[in-house]
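Trainee: below are the sequence and a predicted model; questions follow.
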Amino acid sequence: MTIVVHHNPSCGTSRNTIELIRASGEEPVIIEYLTEGWTRAQLLALFAAAGLTPREAMRTVRSPAEELGLTNPGVDDETILAAMVEHPVLVNRPIVASPRGVRLCRPAELVLDLLDAAGDKS
């Protein structure tokens, strides 16, 4: 089974999520999205799979969202997506993809639902 974590190493929640995955016996594929960046298509696919809108997935704390005017309710999803591609830190983390689904794992314990299926299918 492959579990992918879109990770920010400076984020405690992201680090805790990885530890929960490892504790389940899996070694996740870790993508440091601040270094690798995002594509528009990648974000659209992740958000669709997780049932999130770009606004719901946007990080507003310790990010440039407010300075960029993205917290205004009138800003559309396309504008937010374009900003996320340009400023990867705008995407909240960690986003975890597993065979059971995709989820923004805040708090970290939300990842447990994505791991249960691994045990069920083994």
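Mentor: That came through fine. Residues are numbered from 1 along each chain as shown.
Trainee: can we go C-alpha only for contacts and neighbour counts from here?
Mentor: OK.
Trainee: list the contacts of the residue lying closest to Thr71 once chain neighbours are set aside.
Mentor: Closest residue in space to Thr71, ignoring its immediate chain neighbours: Ala65 at 6.2 Å, by C-alpha to C-alpha, 6 or more residues apart in numbering. Going by C-alpha atoms under 8 Å, 6 or more residues apart in numbering, Ala65 touches Met58, Arg59, Thr71, Leu90.
Trainee: just confirm Val102 is within a helix.
Mentor: No - counting by DSSP: H, G, I helix; E, B strand; the rest coil, Val102 is located in no helix; its state is strand.
Trainee: that one touches Ala49, doesn't it?
Mentor: Yes - with contact defined as C-alpha atoms under 8 Å, Val102 reaches Ala49; the gap is 5.7 Å.
Trainee: quick one, which of those two is more surrounded?
Mentor: When Val102 and Ala49 are compared for neighbours, Val102 comes out ahead with 23 against 13, by other C-alpha atoms under 10 Å.
Trainee: second structure follows, compare the two:
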Amino acid sequence: MQATIWHNPACGTSRKTLAILEAAPGVELTVIEYLKAPPTREKLVQLHRDAGLSHRQGMRTTNSPAAELVADLGLKDADEATILDAMMAHPILIQRPLVETEKGVRLCRPPETVHEIL
């Protein structure tokens, strides 16, 4: 099975999810450090749609610098298009880790959520 994780190595949840994927038998893993190689707009739309998330639900809102950006950009009450635009301009706003397999997409918070698509 092919699996792709949009990963931030500085995030403990992302590291734990990656470890689960690495330990899973038969998983061919692609790791994308999304802060270095953000998803395209179309890919992020698809990931959120397939995970059943609105862009608001897929937006990181806590911890610096994301929380500061949410406040500075006025995203608390922003519409979905504005939130998506902000994520494209500031990938740190993308909640992680997102994992995609042939069985679907999940925002793996908590990390064990990844088992749903393995």
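Mentor: Looks like it arrived, so ask away. For clarity, every value in this text was computed on a predicted model and none was experimentally measured.
Trainee: Tyr34 of structure 2: neighbouring residues, count only.
Mentor: By other C-alpha under 10 Å, 19 other residues sit near Tyr34 of structure 2.
Trainee: residues contacting whichever residue in structure 1 pairs up with it?
Mentor: Taking TM-score structural alignment, the alignment pairs Tyr34 of structure 2 with Tyr33 from structure 1. For Tyr33 of structure 1, the contacting residues are His6, His7, Asn8, Pro88, by C-alpha under 8 Å, 6+ apart.
Trainee: now swap in Met88 of structure 2 and tell me
Mentor: Contacts for Met88 of structure 2 (C-alpha under 8 Å, 6+ apart) come out as Pro38, Thr40, Arg41.
Trainee: figure out the helix or strand that the aligned partner of it in structure 1 lives in.
Mentor: Here Met88 of structure 2 is matched to Val85 in structure 1, going by TM-score structural alignment. Element membership for Val85 of structure 1 (DSSP states H and E) is helix 77-86.
Trainee: strands of structure 2, residue ranges please.
Mentor: Along structure 2, counting by DSSP state E, strands occupy 2-7, 28-33, 98-101, 104-107.
Trainee: TSV please, covering the ones you listed and showing distance to Leu18 of structure 2.
Mentor: As requested, those are arranged in TSV below (distance: least, C-alpha to C-alpha, whole Å):
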stretch	distance to Leu18 of structure 2
strand 2-7	7
strand 28-33	8
strand 98-101	9
strand 104-107	13
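Trainee: relative to Gly69 of structure 1, how far out is the match of Tyr34 of structure 2?
Mentor: Distance, Tyr33 of structure 1 to Gly69 of structure 1, by C-alpha to C-alpha, to the nearest Å: 22 Å.
Trainee: can you check Ile3 of structure 1 too?
Mentor: 34 Å.
Trainee: and what of Asp120 of structure 1?
Mentor: In terms of C-alpha to C-alpha, Asp120 of structure 1 sits 45 Å off from Gly69 of structure 1.
Trainee: quick one, which of these two is more surrounded?
Mentor: Neighbours per residue, other C-alpha under 10 Å: of Asp120 of structure 1 and Gly69, the larger number sits with Gly69, 12 against 7.
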